[in-house]
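Undergrad: sequence first, predicted model second:
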Amino acid sequence: MFFEEEDKRGERVIKHGRAWYAEELRQKDNVDLHKLWYVLLIERNLLLTLEEESDRLEKHMPSPERLEKVEESMKNLEEVLKERDTAVKLLDTGYEKGVPGRWINSPLGYKRYSPAKEYYVPFHVNKRMARKRHYYEPWTQTYRKIFLEQVVREKKKAFTRERHRIRKLKKRFPDAEID
């Protein structure tokens, strides 16, 4: 499965077709696109394995442009699927990127994303919604500060670790361009 058939091995040139165009893919249904994606995925894995094996044996890979054509086909297929997904979201919600929302403060002072919902009664008139707190209580300020200090400390530790790792790499490989 990860190597070509026996009759094609050892050849310098293998006959192959062209990449799939996006216009052709738009005419196919989702089931065919799904099947084609897996065929292209198997072909890409085969070609990547063949490329590694050719490098290992220091031989010429037969028809290396096949990999570029498979990757271009996969890119076009992904583009067509994104177009269809956007169209479905536009039909369902009227928005390109799904349901909109907003960032609100939880009662403990943390920001969280709240997706938009439809209400029978407008938000400013709805008494039940008005009782929900979208702000934080003053007594949570101390805990919020402690939490934010921990977040900043973790970020600083990660930055220091990365800087130390780069310094070690530069010391080990002085000619390498490491940023």
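TA: Received the coordinates, thanks. Numbering: from 1, shown residues only.
Undergrad: C-alpha only now, for contacts and for neighbours.
TA: OK.
Undergrad: how much space is there between residue 72 and residue 46?
TA: For residue 72, the distance to residue 46 equals 16 Å [Cα to Cα, to the nearest Å].
Undergrad: equivalent analysis for residue 39, please.
TA: 11 Å.
Undergrad: next one: residue 25
TA: Residue 25 is 23 Å from residue 46, by Cα to Cα.
Undergrad: same check, this time on residue 77
TA: Going from residue 77 to residue 46 by Cα to Cα gives 19 Å.
Undergrad: who has more neighbours out of these two?
TA: residue 77 (24 against 16; other Cα atoms under 10 Å).
Undergrad: so the more buried one, which state does it fall into?
TA: Counting by DSSP: H, G, I helix; E, B strand; the rest coil, the backbone at residue 77 sits in helix.
Undergrad: for it, what are its contacts?
TA: When the contact criterion is Cα atoms under 8 Å, 6 or more residues apart in numbering, the partners of residue 77 are 22, 25, 33, 37.
Undergrad: could those be laid out in JSON lines, adding distance to residue 86 and secondary structure?
TA: Putting these into JSON lines (distance: Cα to Cα, whole Å; DSSP: H, G, I helix; E, B strand; the rest coil) gives the following:
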{"residue": "22", "distance to residue 86": "16", "secondary structure": "helix"}
{"residue": "25", "distance to residue 86": "16", "secondary structure": "helix"}
{"residue": "33", "distance to residue 86": "16", "secondary structure": "helix"}
{"residue": "37", "distance to residue 86": "19", "secondary structure": "helix"}
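Undergrad: another structure for you, compare them:
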Amino acid sequence: MGTGAEVRGPQGAATPEQGLLFTSDVPALEEGVGYRGPTACGAAGVTYRQLDYWARTGLLEPSVRNPSGSGTQRLYSFRDILVLKIIKRLLDTGVSLQQIRVAITQLRERGVQDLAHITLMSDGASVYECTSDDQVIDLVRGGQGVFGIAVGSVWREVEGTLASMPSEKAESPGTGDDELSQRRRARKTS
């Protein structure tokens, strides 16, 4: 992002200090738990058409279960939905989808726990990654930061939204990934 189209700190390097914008109280996530497309859309505030397009074009594919044929439901992880919400916020502030693709590619390489400690700043054209209050202040002073997204706050927002929504455990392939597969198996054994 930035002018070089990469996620980076304002001075090019991340500082290990965590300030008031950054929280350390990030809960552990349960592995293999996913949310179907409509639930992901509701939690992230995107349309199903956007979700489908982004999955087909590789912007954000579901990490719990990506469909391999008809009848298989996509399952999005908590992290996927967190990134969807960030994509939505960046789009709403005028950042181009091309810049968002670059940013998401960079963020995808980070662990989930690392995401909660990042603030994304943007001037509407470039996106900058900040990992300390000092970096945020430097960007604002330099006129580069017009708005910011504290990922830890988005994390808590998504977590609160998903708490009341249905989730499901991903099963290993061949064990009845979805209702359609279960019905087909039941017909064959009858």
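TA: Right, received. Where do you want to start? What you are looking at is a predicted structure, and each value in this text was computed from that prediction instead of being measured.
Undergrad: TM-score of the superposed pair?
TA: Here the TM-score for the pair of chains, by TM-score structural alignment, normalised by the length of structure 1, is 0.21; 65 aligned residues with a Cα RMSD of 5.3 Å.
Undergrad: sorry, back to before: identify the farthest-apart pair in the contacts of residue 77 of structure 1.
TA: Within the contacts of residue 77 of structure 1, 22 and 37 form the most distant pair, 13.3 Å apart (Cα to Cα).
Undergrad: tell me which residues of the longest helix seen in structure 1 come out buried.
TA: Counting by DSSP state H, the longest helix found in structure 1 is helix 141-172. Judged by neighbour count using 16 or more other Cα atoms under 10 Å, helix 141-172 of structure 1 contains no buried positions.
Undergrad: with stretch 39-55 of structure 1 instead?
TA: Applying 16+ other Cα under 10 Å to stretch 39-55 of structure 1 flags 40, 43, 44, 46, 47, 48, 50, 51 as buried.
Undergrad: which of those residues fall in helices?
TA: Using DSSP H, the buried residues of stretch 39-55 of structure 1 in helices are 40, 43, 44, 46, 47, 48, 50, 51.
Undergrad: which element follows the biggest helix by length in structure 2 toward the C-terminus?
TA: For structure 2, the helix that runs over the most residues, judged by DSSP H, is helix 78-92. The helix or strand immediately downstream of helix 78-92 of structure 2 is helix 97-108, counting by DSSP states H and E.
Undergrad: leaving out chain neighbours, which residue sits closest to residue 37 of structure 1?
TA: residue 74 (6.9 Å; Cα to Cα, 6 or more residues apart in numbering).
Undergrad: which element is the one you found on?
TA: helix 65-93.
Undergrad: which other helices and strands does the helix or strand following that helix contact?
TA: Following helix 65-93 of structure 1 in sequence order, the next helix or strand is strand 101-105 (DSSP H and E). Packed against strand 101-105 of structure 1, as judged by 3 or more Cα pairs under 8 Å, 6 or more residues apart in numbering; DSSP states H and E, are the following elements: strand 111-115.
Undergrad: so what does the strand it packs on touch, helix or strand wise?
TA: strand 101-105.
Undergrad: which element is residue 155 of structure 2 on?
TA: helix 151-162.
Undergrad: buried set for that helix?
TA: By 16+ other Cα under 10 Å, the buried positions in helix 151-162 of structure 2 come out as 151, 152, 153, 154, 155, 156, 158, 159, 162.
Undergrad: is the first one in contact with residue 119, as I believe?
TA: It refers to residue 151 of structure 2. Yes. Using Cα atoms under 8 Å, residue 151 of structure 2 is in contact with residue 119, at 5.7 Å.
Undergrad: so residue 120 of structure 2: helix, strand or coil?
TA: Under three-state DSSP, residue 120 of structure 2 comes out as strand.
Undergrad: got a list of what it touches?
TA: The contact partners of residue 120 of structure 2, by Cα under 8 Å, 6+ apart, come to 127, 128, 129, 130, 148, 149, 150, 151.
Undergrad: in what helix or strand does the fifth one lie?
TA: Meaning residue 148 of structure 2. Applying DSSP H and E as the criterion places residue 148 of structure 2 in strand 147-150.
Undergrad: before we move on, what about residue 128 of structure 2?
TA: According to DSSP H and E, residue 128 of structure 2 maps onto strand 127-130.
Undergrad: repeat for residue 139 of structure 2
TA: helix 133-141.
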